[in-house]
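Participant: with the sequence up front, the predicted model follows.
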Amino acid sequence: MMVKFVTLFLTSSALTACIHEERQPTYTASAYELQRDTLFPFTVVDSGLNQCFEQSPQPIPCPSRHQPFTGQDAQYTAPASQYIDNGDGTIIDQTTGLMWQKSYTLVTLAQAEAAAKEAMLGGYPDWRLPNAKELFSLVNFSGQYRENPYNSIEAAADAMPFIDTAYFDFQYPASHNLNAIFATRTRLSGGKITHGDVVYTVNFASGQLKAYPVEPSQNRRFYIRLVRGNPDYGKNRLIDNGDGTISDVATGLMWSTLDSMRPLSWQDVLQYAENLSYGGYLDWRVPNIKELQSIVDYNRVATGKPPISPRFVTSLYQRESGDIDYALYWSSTSIKRSAGASTIQFGHSTGDALLAHYHEPATRGLDLPGVQHTSLKIVQAGNGLSILGGKRQQKHFVRAVRNIH
């Protein structure tokens, strides 16, 4: 898809850089009933991806600094999930402060709400449906599926779920290998944007976060896995530093107020962030997909504005149809076996590269802001996208991130 970026004019004060110090807050997990200290109440856990890639599905040795494709997910580490199986059907993640249901059930959304109220797993009465950020924390991007998994009902022999099966129960659904759709409590009421009630979901067969319609009959069924603890998980605490950077003291991440202002290929966004000098800092990088999803504000989806704090500048671009929309953003997280990287749409969705052959909402989800895609790094004839003239690099925007030190 050819896109034209819309130039945004900014005052010089928006680009002023100054060096400043950030004092790291310290939080304790006593409120979450865990016997350990945590650094941040909304700790974004590692994606789990430990391999590097170029533009093909084949892994490569991770490149050295200043080499092409340096700066991707596997070259940066984030706090890893630290699971403990309590032996009573519950799993604690010591890193996030969340306690999870080990098993899962298939229910309607009405039944899901009742199940959460009635649950007494481990003797605790305060179970709930997870929100989109809580549930996405469980996704492990060491998972894999074959490049075109939609031609078969059965999962490929070498498929690996996008969740740690050493701790959590998971089986591929008998109906289709990618129908492992787990509901969250992140929902939108019907209106101009959604034309009906919508629920955001996480798929542990593909690692993707999508939005699906809630049928008026309420008979549509989803898988659910309940959670409890850490009421602050998923809540951002943003501070505008006044120098073109925004600190999230809930996650310990600092973001550039501006994005790249123009669409770039995946290879170019890695180089862009690695070479970025901004706000007095030199250690910027492309966010991994969990970091990028952490700043999505799902409460803003129905407003028609990008689902992110208005403190951030979000670029506009022009579709081939002529419509102006907010941008799609790259992450540094490649998707194994797909020749693609994970992205999040901050406007209306343009469609997922891996779902290009399938256009029914029941299969690919709804075209809403805040959903996650797999965008191919190289678009070429025959890979399911309608294009002309052989192959070309797919281009999106990027917002740089760094750790608060």
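Facilitator: Okay, I see it. Everything quoted here is computed from the prediction, not taken from an experiment. Numbering: from 1, shown residues only.
Participant: rest of the way, CA atoms for contacts and neighbours
Facilitator: Will do.
Participant: which of the helices or strands spans residue 290?
Facilitator: helix 289-294 (DSSP states H and E).
Participant: and what of residue 334?
Facilitator: For residue 334, the host element (DSSP H and E) is strand 328-335.
Participant: how deep is residue 166 tucked in, by neighbour count?
Facilitator: Using other CA atoms under 10 Å, residue 166 is surrounded by 9 other residues.
Participant: how close does it sit to residue 376?
Facilitator: Using CA to CA, to the nearest Å, we find residue 166 at a distance of 30 Å from residue 376.
Participant: and if you look at residue 178?
Facilitator: The spacing between residue 178 and residue 376, counted by CA to CA, is 19 Å.
Participant: same check, this time on residue 402
Facilitator: Distance, residue 402 to residue 376, by CA to CA: 25 Å.
Participant: same deal with residue 247?
Facilitator: Counting by CA to CA, the gap from residue 247 to residue 376 is 31 Å.
Participant: looking at the two, which has the bigger crowd around it?
Facilitator: The neighbour count for residue 247 versus residue 376, taken as other CA under 10 Å, is higher for residue 376 (27 against 23).
Participant: tally of neighbours for the residue lying closest to that one once chain neighbours are set aside?
Facilitator: Of all residues not flanking residue 376 in the chain, residue 340 sits nearest, at 4.0 Å (CA to CA, 6 or more residues apart in numbering). When counting by other CA under 10 Å, one arrives at 27 neighbours for residue 340.
Participant: in this structure residue 340 contacts residue 332, no?
Facilitator: No. At 10.4 Å, residue 340 does not count as touching residue 332 under the criterion of CA atoms under 8 Å.
Participant: try this one next to it:
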Amino acid sequence: MRKLIALFPLTLLLISCRIGTQPANEQTYTYNIVDTNVEDCFSNNSVISCPSQGESFYGQDAHYQGNVPSYIDNGDGTITDNVTGLMWQSDMGEKITFSEAITIAETLILGGYDDWRVPTIKELYSLILFTGSNGDGIEENTYVRYIGINYFLQPFGDQGNGERIIDAQTWSATEYVGTTMNGDATVFGVNFIDGRIKGYPRYIPGTQTENTAYFRFVRNNN
């Protein structure tokens, strides 16, 4: 399938009839960037009413609105992101290994499509909502997950099986080019429970046994 390409200016592109060159500090991008969805403003230590231009603390994230997160539930186990154009799997199922994820994606048929794949870290990170918040480490209802749970099923860690509540990382297809810690092969992922993006060891340290994680498959919606 062909990759969906959309043009999106992150900064305002000024066009002049007299000047045909683009200023050096302006950039254009070949993909849409999803807005953080942050609406609150902050002082040094608390939430405040968003200040007006010229006032202290003006110019925060909440003052600038981009492509607001928007999704369509296709009713067949898939979700379409209206900003990026990507189509996502709604229910990730159980945790699996990196190798299993690559194999499953190659044969998966979902929503009538067979071109599913493991997303890159940039694609996966496009689903994060910065309106999430961490909880007390014990009770699920103290957390606001960093993903649109009206569209995407996002479990917590299985505390009854010895996991922490945040042990629900979603991995990407992006592998770290080096190693971490004690020579661990590392895969980048997003934790939609605590809002972190980082690298995770592909194997249980000191072994060739693969760790397991969640994988949310994606396809280009074209």
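Facilitator: Done, it's in. Small disclaimer: the values here were computed from a predicted structure and weren't measured.
Participant: and the TM-score between these chains?
Facilitator: Their TM-score after superposition, calculated using TM-score structural alignment, normalised by the length of the second structure, is reported as 0.78; 192 aligned residues with a CA RMSD of 2.5 Å.
Participant: in the second structure, what stretch matches the strand holding residue 334 of the first structure?
Facilitator: Under TM-score structural alignment, strand 328-335 of the first structure corresponds to no residues of the second structure.
Participant: right, and the helix or strand after that strand?
Facilitator: Next helix or strand after strand 328-335 of the first structure toward the C-terminus (DSSP H and E): strand 340-345.
Participant: so the following helix or strand past that next one corresponds to what in the second structure?
Facilitator: Sequence-wise, the next helix or strand downstream of strand 340-345 of the first structure (DSSP H and E) is helix 361-364. Across the second structure, nothing matches helix 361-364 of the first structure (TM-score structural alignment).
Participant: same question for stretch 376-395 of the first structure.
Facilitator: Aligned using TM-score structural alignment, stretch 376-395 of the first structure spans no residues in the second structure.
Participant: how far does that stretch stretch from one end to the other?
Facilitator: Taking CA to CA, stretch 376-395 of the first structure runs 9 Å from one end to the other.
Participant: ranges for the strands of the second structure?
Facilitator: 41-42, 47-48, 71-73, 78-81, 86-89, 96-97, 170-180, 184-191, 196-201, 212-213, 218-220 (DSSP state E).
Participant: among the ones you listed, show me which one is buried the most.
Facilitator: Most buried of the strands of the second structure, by mean neighbour count (mean count of other CA atoms under 10 Å): strand 86-89, with a mean of 23.
Participant: and that strand against the first structure, how far off on average?
Facilitator: Between strand 86-89 of the second structure and the aligned residues of the first structure, the post-superposition mean distance stands at 0.2 Å (mean CA distance after the TM-score superposition for the first structure).
Participant: so where is that strand in the first structure?
Facilitator: Going by TM-score structural alignment: strand 86-89 of the second structure matches residues 98-101.
Participant: now do stretch 49-69 of the second structure
Facilitator: The alignment of stretch 49-69 of the second structure onto the first structure (TM-score structural alignment) spans residues 61-81.
Participant: counterpart of residue 168 of the second structure in the first structure?
Facilitator: Residue 168 of the second structure maps onto residue 180 in the first structure, by TM-score structural alignment.
Participant: isn't that match right up against residue 204?
Facilitator: Yes. Using CA under 8 Å, residue 180 of the first structure is in contact with residue 204, at 6.0 Å.
Participant: which of the two has more neighbours?
Facilitator: Using other CA under 10 Å, the more surrounded residue of residue 180 of the first structure and residue 204 is residue 204, with 27 against 24.
Participant: can you get me a residue count around residue 83 of the second structure?
Facilitator: Neighbourhood size, residue 83 of the second structure [other CA under 10 Å]: 18.
Participant: related to what we said a few turns ago, so for residue 142 of the second structure, which of the strands of the second structure sits nearest?
Facilitator: strand 184-191 (16.2 Å; CA to CA).
Participant: what about that closest one, how far off from the first structure?
Facilitator: Once fitted to the first structure, strand 184-191 of the second structure is off its aligned match by 0.9 Å on average (mean CA distance after the TM-score superposition for the first structure).
Participant: Provide the aligned range in the first structure for that strand.
Facilitator: Aligned by TM-score structural alignment, strand 184-191 of the second structure falls on residues 196-203 of the first structure.
Participant: where exactly do the helices run in the second structure?
Facilitator: Secondary structure of the second structure (DSSP state H): helices at 98-107, 121-125.
Participant: so how far is residue 213 of the first structure from residue 104 of the first structure?
Facilitator: Distance, residue 104 of the first structure to residue 213 of the first structure, using CA to CA: 21 Å.
Participant: hang on, the earlier thing: list the buried ones in the match of stretch 49-69 of the second structure?
Facilitator: For stretch 61-81 of the first structure, the neighbour count (16 or more other CA atoms under 10 Å) marks 62, 63, 69, 70, 71, 72, 73, 74, 78, 80, 81 as buried.
Participant: what's the answer for stretch 127-136 of the second structure, then?
Facilitator: 127, 128, 129, 130, 131, 132, 135.
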